[in-house]
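*Asks:* Sequence first, then the predicted structure, then my questions.
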Amino acid sequence: MPLNELAVPERVTGERQVRRKLEAGRLAKLFIAEDADPAMVGPLEKEARRQDIPVERVSDMVRLGRACAISRGASVAGIER
């Protein structure tokens, strides 16, 4: 799992920011935590796949949050185009 991809300034973290970038067509890759609420991340994953954006699963929210350099868990994150 190359989570070091998230060590860039172009990353977005959290459902709201990711959704906005996805709707604007400005997301290059989506990361989803395995333990995230499926009702929340399901529509994001579906839209990403519709737009042919790569989706990568991460083992848990804490690990995804650390990769994004935040002090709490993150359910989703992305890399902006």
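*Replies:* Cool, the structure landed. Since this is a predicted model, take the numbers as computed values, not measurements. Numbering: from 1, shown residues only.

*Asks:* When you work out contacts or count neighbours from here on, use the C-alpha atoms and nothing else.
*Replies:* Fine.

*Asks:* What about the nearest residue to residue 14 once chain neighbours are set aside, how many residues nearby?
*Replies:* The shortest distance from residue 14 to any non-neighbouring residue, by C-alpha to C-alpha, 6 or more residues apart in numbering, is to residue 76 (5.4 Å). Using other C-alpha atoms under 10 Å, the number of residues around residue 76 comes to 29.

*Asks:* next up, a second structure to put side by side with the first:
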Amino acid sequence: MSYEKVTQAKEIIVGTKQTVKALKASKVNELLVAEDADPAITSKVVNIAQEFHIPVTYVDSMKQLGKTCGIEVGAATVALIY
């Protein structure tokens, strides 16, 4: 399951603003996107990831993605650095 990738990553970046910065700095190896997140929020990040040829993996829920990252709130996007 994709959530396991979070625990295997050397570093994770939670949140769209920080994720966009990391993508533009070519630091990200993979992007996780919650399917239940607002497309208005995630589409910009996904487009940038595709521009930089970063693989995008969709996961079921923001709540589970946030929990996997160790935060109390949902996460729309998480950047993985290996």
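*Replies:* Received the coordinates, thanks. Keep in mind that this is a model prediction, so the values were computed, not measured.

*Asks:* From residue 30 of the first structure, how far out is the residue nearest to residue 14 of the first structure?
*Replies:* Distance of residue 76 of the first structure to residue 30 of the first structure, computed by C-alpha to C-alpha, to the nearest Å: 7 Å.

*Asks:* The helix ranked longest in the first structure: how far from the chain's middle?
*Replies:* With secondary structure taken from DSSP state H, the first structure has its longest helix at helix 38-50. Its chain's C-alpha centre and that of helix 38-50 of the first structure lie 10 Å apart, by C-alpha atoms, centre = their mean, to the nearest Å.

*Asks:* contacting residues for residue 2 of the second structure?
*Replies:* Applying C-alpha atoms under 8 Å, 6 or more residues apart in numbering to residue 2 of the second structure gives the contacts 57, 59.

*Asks:* so where does residue 37 of the second structure fall, helix or strand?
*Replies:* Residue 37 of the second structure belongs to no helix or strand when elements are defined using DSSP states H and E.
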